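> Task: produce atomic coordinates for the following.
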Amino acid sequence: MAPSITIKVVENEDERFKAMLVRAIVYMHEQQCPYSEEFDLNDHTATQIVGITPEGEPVLTARVRYFNGFAKIERLSIRSQYRGKGYAHRLLRFILALCRQKGFSLFYLHAQARLADFYQQYGFRVVGAHFTFSDHDYLEMVLHDHAEQQQPSYCIGTAPMLLNRPENSPGNAGPLERNGHAEEGGWRQAMMAKV
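A predicted model of the protein is given here:
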């Protein structure tokens, strides 16, 4: 039986370190990717995801960057001893759900060519040309999730404090809401009525 893990958005430096450690093991050690190609300034601005066992052992990671109209899924990696246990499916579903909560329905990624079938199970399709870096063949893949297009769970015009919620738990009240600073944002309906 596969050990239980918690997949979550990184909240602190310990979790960030664990995410980076998984990437170093998978990309630098296993795939011999140079440090200069694996870690970049986007690590400071991307949403980092980590999967951890109850004992605190890092298992998997990925990061997400948000662009105008689409989310880019990057650096999805799982330590070798945890592969084949369904964690990649859990991780990808977690990422897609997180991005859908933010209103994204268009997803983009660079997949190693050998993993294209995995992403195609979720509706991703190959676009563009094949390319190579760090001695691995990659494909550009896109998922346009028409069926999942929906109003984001929080957006301009909703109650103002919703936009102050922590990245890792947009469905839960943030500290300002818990301290009685919540306001109802009704101007969105008025604004939309004028359009």
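
> use CA for all of it now, contacts and neighbours both
OK.

> List the buried residues of the top helix by length along the chain.
Ranked by number of residues, the top helix in the chain under DSSP state H is helix 87-101. Buried positions in helix 87-101, judged by neighbour count with 16 or more other Cα atoms under 10 Å: Tyr87, Ala88, Leu91, Leu92, Phe94, Ile95, Leu96, Leu98, Cys99, Arg100, Gln101.

> How about stretch 137-146?
Tyr138, Leu139, Glu140, Met141, Val142, Leu143, His144, Asp145.

> if you look at those residues, which of them are in strands?
Tyr138, Leu139, Glu140, Met141, Val142, Leu143, His144 (DSSP state E).

> Pull out the buried residues from stretch 53-67.
Going by 16+ other Cα under 10 Å, stretch 53-67 has these buried residues: Pro58, Val59, Leu60, Thr61, Ala62, Arg63, Val64, Arg65, Tyr66.

> For the comparison step, fold the sequence that follows:
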Amino acid sequence: MSPTFDVALVPFEAARSELHAVRETVFIREQGVPASIERDALDPLCVHVLARSQDGTPIGTGRLTPERRIGRMAVLGDWRGRGVGEAMLALLVEAARVAGWPEVSLHAQASAIDFYRRNGFLPSGPRFEEAGIEHQSMHRALAGPAAVEDREQATAMLLGLIAGTRRTLRIYSRELDSGLLDSSDVVGALRRLAVRGGETRILLQDPDAPRRALAPLIGLSQRLPSSFLFRAVEDPVDLAYPSAFAVNDADGWYFRPLGHRIDGEGRIDSGPRARELRNSFDPVWERSRICTEFRALGI
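From the prediction side, this is the model:
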């Protein structure tokens, strides 16, 4: 099916009226942002993206500011949930990469945090109010891996990996990472991956701990047995492996040098490191035993 919209970088002066038409509808009329705040002196200095429907009607906007920040992301109501935001964001991220920026940041409205997490952005700092709306500062590394320093960032990184998985997600964990792999956001994302035909392979060093804790992923795997596969590491060399990681079958990975800690680093778009981790995972998977005890657990 041909796309129903087009997305392109546009010069501000030539597209001023179209950009403002979308932003006025979304920010000023819909969200009540004062016009004096919505329109600022940065506009002529920014790189702008504009989405248009097939008949040429403007339906979405976004911009890159000189402060290396993405902003003014707006999509008309009838077009939300149809991939317009993702397409605009991808084009802005690529423009920032071409410009040589090491990272790009943004202030996400609270209602859009999940959208940005799925697209590789990590939260930083507390939430704050801007133009009367709750926001969260977020950033995405472009030139190297992003540092993951706390559970919120770990969750965001994992959600980005799950969203980018084409068919198979691989997870190497000590004991199913309580507080991360049992969070409602992550479990929900893994369920959605399963529903769209994806498979999650999980290697565990200690399968008894999550079984005793009634980990929600075990229950989910019983309902969707063809989508969730668990194996237990038994080789002494494998059991001595100190790290933990998740890697998808695209270019995304999240690596923790010490598996009992949450801090580490990751990216959603680094192919060589992703291939390295998949090549590390697969031989261990082949020589590990199937967790048949998970199938028998009645929850």
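
> Quick TM-score on the pair, please.
The TM-score (TM-score structural alignment, normalised by the length of the first structure) is 0.68; 145 aligned residues with a Cα RMSD of 1.9 Å.

> What residues in the second structure pair up with the longest helix of the first structure?
Across the second structure, the stretch matching helix 87-101 of the first structure (TM-score structural alignment) is residues 84-98.

> so which of the buried residues of helix 87-101 of the first structure would you say is closest to Phe118 of the first structure?
Nearest to Phe118 of the first structure, judged by Cα to Cα, of the buried residues of helix 87-101 of the first structure is Ala88 at 8.9 Å.

> any idea how far Ala296 of the second structure lies from Pro145 of the second structure?
From Ala296 of the second structure over to Pro145 of the second structure the distance is 40 Å, taken as Cα to Cα, to the nearest Å.

> Also Arg97 of the second structure?
Look at Arg97 of the second structure and Pro145 of the second structure: by Cα to Cα, they are 14 Å apart.

> before we move on, what about Glu199 of the second structure?
Taking Cα to Cα, one finds Glu199 of the second structure at 25 Å from Pro145 of the second structure.

> now Ile133 of the second structure
In terms of Cα to Cα, Ile133 of the second structure sits 31 Å off from Pro145 of the second structure.

> and the match of helix 87-101 of the first structure, how far from the first structure on average?
On superposition with the first structure, the average gap between stretch 84-98 of the second structure and its aligned counterparts reaches 0.9 Å (mean Cα distance after the TM-score superposition for the first structure).

> which residues touch that stretch?
With contacts defined as Cα atoms under 8 Å, 6 or more residues apart in numbering, stretch 84-98 of the second structure is touched by 5, 7-9, 49-51, 60-64, 68, 70, 73-75, 103-104, 119, 142-143.

> now the helices: where do they sit in the first structure?
Using DSSP H, helices in the first structure cover 13-23, 35-38, 87-101, 116-120, 175-178, 187-194.

> how about these in JSON lines, adding distance to Phe131 of the first structure?
Formatted as JSON lines, the helices of the first structure follow (distance: least, Cα to Cα, whole Å):
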{"stretch": "helix 13-23", "distance to Phe131 of the first structure": "21"}
{"stretch": "helix 35-38", "distance to Phe131 of the first structure": "15"}
{"stretch": "helix 87-101", "distance to Phe131 of the first structure": "23"}
{"stretch": "helix 116-120", "distance to Phe131 of the first structure": "14"}
{"stretch": "helix 175-178", "distance to Phe131 of the first structure": "45"}
{"stretch": "helix 187-194", "distance to Phe131 of the first structure": "44"}
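
> Aligned to Gln153 of the second structure, what sits in the first structure?
Gln153 of the second structure maps onto nothing in the first structure, by TM-score structural alignment.

> tally of neighbours for the closest residue to Gln153 of the second structure other than its chain neighbours?
Excluding its sequence neighbours, the residue lying closest to Gln153 of the second structure (Cα to Cα, 6 or more residues apart in numbering) is Leu122, at 5.3 Å. Per other Cα atoms under 10 Å, the neighbour tally for Leu122 of the second structure reads 26.

> Now do the contacts for the counterpart of Asp137 of the first structure in the second structure.
Alignment note (TM-score structural alignment): Asp137 of the first structure maps to Glu134 of the second structure. Glu134 of the second structure is in contact with Gln109, Ala110, Arg127, Phe128, counting by Cα under 8 Å, 6+ apart.

> what's the distance between the last one and Arg72 of the second structure?
Phe128 of the second structure sits 17 Å away from Arg72 of the second structure when distances are taken as Cα to Cα.

> ditto for the third one
Taking Cα to Cα as the criterion, Arg127 of the second structure is separated from Arg72 of the second structure by 18 Å.

> Aligned counterpart of Ile218 of the second structure in the first structure, please.
Aligned partner of Ile218 of the second structure by TM-score structural alignment: none.
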